[in-house]
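Trainee: Structure for this input, please:
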Amino acid sequence: MRVILALASAVCLAAAQGGAQAQQSAAAPAAVAPGSVLTLSDAWRAALQNDPTYQAAISEREAGQTNRAMGRAGLLPQVSAALGRNKIRGTLDSPTAFGGVTTTDLDYMSKTNEIRATQSVFNWSRIAEYRQSNARADYSLAVFDTRSKDTAVRLINRYFQTLLSYENVVLSQSYLEANEKQILAARRRFDSGEGTITDVRETSSRRDLARADLIQAQDALVVARRELQEMVGSAPSAIVGLQSGFKTRPLDPATLEGWLSAAMSNNAEIRAGIEGLRISEREIDRTFGGHLPTLDIVASRRLVENETISTRDQDSNTTSFGVQISLPIFSGGLTSAQVEQARHNRDRAAQELAATRERIAVEVTRQYQAVVSGAERIAALVVAVESSAAALTAVERGYQAGTRSIVDILDAQDQLYRSRLELTKARLQYVLARLMLAGAAGTLDAAAIDTVTDAYFDGGRAPVNIDQKLVPVVARK
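Mentor: Here you go, the predicted structure:
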């Protein structure tokens, strides 16, 4: 597999990301030096710093963690202070002992200063809210892990699509060049009287189709490179392809049951479903608290000056300390309806969790089988490529001997091109299946990507300038 060179100058890398739990979202990524090679691991770390979707997931996670403090707040003391100032102006008419009325002008300031503290002793709804807030925070962590896996899957797919697009361009160019050679050979035989005009036209037709395929392959490469750039922050200057001596490796664990067990324990979607079920269960407790009494300790300190007209020339200081019990008696059936609703939502969450487990089990099975059968398919395609190359050589010799036609050569060339392309696809699909299997099992992190990069990708080969491959396809007569 070749190393692909893209068209721009730099790509951003993360400074020291360890995995999907990386939190340095504000750190400035380091630029790759011009001409350096971008590996799959480098691309993953760059995506952690530059992919907008992943950065949004970090903000979502941090927002979810505030649920712990919000739930704890309901169990801590609640302290409030009040400061009041009222300007009183008017007159006061007071009866006299002789039946008359004395009028007094009023012009004074009424002042009230109060501080009040309340500590909940028993409030079942608040206790349930505290437990529910912890479940919500854990749920946000599980959702973040899901977002991280989705980011890794998108990055891997785009990286591999760029590789496949480039290989398709290379193979299409080779196929086009082979057809050009056949046109020259057909014309020489026609000019010498050994060939026919039909052979020339047949080879020209195949050449024109090959040219159209090359144009399409080049367009796909441009789009694939731009999609990769969206995630890594800038157009990559080089990305690494698969090893030339590609070899499949055994899985660890080797059995499907081992991978299913790992998925049930580690898969982020399943963990998110479990936390969602916990939230629903705590909601039942919270709503049921509406049936129970609450007990609070209340303390207050109150300073008053000129509180009323009758006490306008008096100051008072009062301190109170006591308990407050609140007992709900009847709410029109609201609390009972809320509890019933919460129970139905709990049942729904339980069924959704069961569906998620089944879906993940199917995905693990699919990717496991893709790895197992992919290794066998690669071995078969290696033999197919060798057979196609040998068949092409035999047909060319038969053509020189006059026992085969030019159409036979073109068909053999087409078969060799298709076999090589299928082998390239099979190798990429095999590595992709291994990574997707790790993702379904909940183990797709930086370490897993590094392991695959070291095992299947070759960073030591000389890079191939992609500008030399993306040449204009000019029609020839």
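
Trainee: When you work out contacts or count neighbours from here on, use the C-alpha atoms and nothing else.
Mentor: Will do.

Trainee: Skipping its backbone neighbours, what lies nearest Val200 in space?
Mentor: Ala186 (5.4 Å; CA to CA, 6 or more residues apart in numbering).

Trainee: Counting by contacts, list what the host helix or strand of Ser94 packs against.
Mentor: Ser94 belongs to strand 78-95 when elements are defined using DSSP states H and E. For strand 78-95, the packing partners by 3 or more CA pairs under 8 Å, 6 or more residues apart in numbering; DSSP states H and E come out as strand 101-122.

Trainee: need the contact list for Arg404.
Mentor: Val395, Glu396, Gly398 (CA atoms under 8 Å, 6 or more residues apart in numbering).

Trainee: Tell me where the stretch 351-477 of the chain has helices.
Mentor: Applying DSSP state H, counting those that start in this stretch to the stretch 351-477 of the chain gives helices spanning 406-440, 446-456.

Trainee: actually the stretch 51-200 of the chain, sorry about that
Mentor: 52-73, 124-191, 197-232.

Trainee: thinking again about what came up before, of the contacts of Arg404, just the buried ones, PyMOL syntax please.
Mentor: Applying 16 or more other CA atoms under 10 Å to those, the buried members can be selected in PyMOL as follows:
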select buried, resi 395+396
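
Trainee: Sequence B follows; please return its structure for comparison with A:
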Amino acid sequence: MLVGHSMKKQTSMLTSSVAVNRRTPRSSMKISALAVLVAGALTSYGALAESVSLSELYQQSLDNNPALKSAALAIDSATYGADKVGAAYLPQVDANLAYGVLRNSYTTLNEIDTNAAQASISVGQNLYNAELNAANELSNQQVELSQVSHQVALESLALQVVVGYFNALKAQESLKQTKATQEAIEEQLKQTERQFSLGMIPENDVIDARAQFDLVSASVIVAENEVEKSLDALYELSGNEFSSVYPLNTDRYDANIPTPENALTWQEKAQQFNPEMQIQKQLVELSKQQIELAQAGHQPSLGLVAEYRYTFASEIRRTEMGQSKQQFNSIDDNSTVFAGVAMTLPVYRGGATSNEVQQAKVQYQQALQLQEQSWRSVTRQIRGAEKDLNALISAQQAYANSVHSAERSLVATQQGFEIGSRTIVDVLNGTRQLYAAKQDLTEAQIDFILVSLQLKFLGGELLPEDISAINAGLKR
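Mentor: Below is the predicted model:
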């Protein structure tokens, strides 16, 4: 009987459930469908996003970085501009076709009407044009500037990839250490709750442990957000989504301060090869050429000119005053040829040319000042990087000692807690201190690599081979 009653009850519940499902509103079905689509999209995103190495990120950025593509297009634009200026050295040929009517209404005793068509072709060739020569040099200088800018964009992209990758790695390692701290404190919380249930410790210890756990849980949320933002920076560089970056293999890590080639100092290298200084040098040369272009406006130009004109379909009609109009009479076709040398001399343009010269000279002085400012900035960055590297070497040793000391201190604190000489707060603080020391050590190692590559960039020596060498030291 009990079995039968149970089966009837289950059947009744099933029937009721089916009835409820039949009465489900359409809005609920739409919400469910939307939830399925969102879940599918998130699953698809997770499948597409994957871990990336430094070399992979660099290659993808080379292939898909808008700023780099824009710099390459700037070369094409400058080249077309130079070709356009250079075209003025070639013969200039123009053709013209016109048809017109001329009427002379009794300015004399006769009214004269004329109809005619004319075709012409003219040819011009520059022999000497100082303004054109200066413009040609200026356009060639702009091509060189665009090429240097593209090379600088390549080197800058390499640095941006390095900075973006290691910023993501630092955020990732911070999250790792924060989660490890959370797990350790959670274990301490569970242990404290067990001890409290057995009456071994007061309730305050449980409250303190819970407060520390809640605090570190909030830190995990913040750290996860920082990881997501750092990965978004990699998307900006490459256009691709990533879930994580590969960490450093600390077993292969070696902290050596880079030295420039050819026994030069980093500042001496930067004078010749720093990307920013190369651009500033080109801008100074460009401003010099602007002065020559402005001064060329005072000089004459000389050129060959030739023209052939052919007049055809000409008609004329003369009507004496007071007489009716007559029929048009045809006129024989005729042609004219002109060839010679033409010179143009600018005499007076309201002082515009002189003002252009003075403006160009001021802009040249401005370019020199900007070059000096750039050099001071580069010098400051190089000195700062060298000081940072020396400090980071010492800091890494100090952080390594700190990790070792924190580990021993935590063991001693836990033993003291077990015998009642230390509180749970001491244990929790010791745990946080240990993982904070580990995080500081990891960040110091990452910062050392990052500053080393920044120093190479400032000296104009950051190469794809450097990225490959760092990539070989990553842990897959």
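
Trainee: Would you mind finding the match for the residue nearest to Val200 of the first structure in the second structure?
Mentor: Alignment note: Ala186 of the first structure maps to Thr192 in the second structure; criterion TM-score structural alignment.

Trainee: before we move on, what about Pro328 of the first structure?
Mentor: That one, Pro328 of the first structure, aligns with Pro346 by TM-score structural alignment.

Trainee: coming back round to it: Serialize the helices of the stretch 51-200 of the first structure to CSV and add fields for distance to Gln324 of the first structure and mean neighbour count.
Mentor: Converted to CSV, these look like this (distance: least, CA to CA, whole Å; neighbours: other CA atoms under 10 Å):
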stretch, distance to Gln324 of the first structure, mean neighbour count
helix 52-73, 19, 17
helix 124-191, 15, 21
helix 197-232, 58, 19
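
Trainee: rewinding a little: how much space separates the match of Pro328 of the first structure from Leu293 of the second structure?
Mentor: Pro346 of the second structure sits 14 Å away from Leu293 of the second structure, going by CA to CA, to the nearest Å.

Trainee: Between these two, which is the more surrounded one?
Mentor: Leu293 (23 against 11; other CA atoms under 10 Å).

Trainee: Which residue in the first structure aligns with the more buried one?
Mentor: Under TM-score structural alignment, Leu293 of the second structure pairs with Arg286 in the first structure.

Trainee: pretty sure that match is in a strand, no?
Mentor: No. Counting by DSSP: H, G, I helix; E, B strand; the rest coil, Arg286 of the first structure is located in no strand; its state is helix.

Trainee: thought it was touching Asn123?
Mentor: No. Shown here, Arg286 of the first structure and Asn123 do not form a contact pair, counting by CA atoms under 8 Å, at 9.6 Å.

Trainee: Identify the contacts common to the two.
Mentor: With CA under 8 Å, 6+ apart as the test, Arg286 of the first structure and Asn123 reach no residue in common.

Trainee: about what we covered before: please name the residues that touch the match of Ala186 of the first structure.
Mentor: Ile201, Asp205, Val206, Ala209.

Trainee: How much space separates the last one from Glu203 of the second structure?
Mentor: Right, the one you point to is Ala209 of the second structure. From Ala209 of the second structure to Glu203 of the second structure the distance is 10 Å (CA to CA).

Trainee: now do Tyr80 of the second structure
Mentor: From Tyr80 of the second structure to Glu203 of the second structure the distance is 80 Å (CA to CA).
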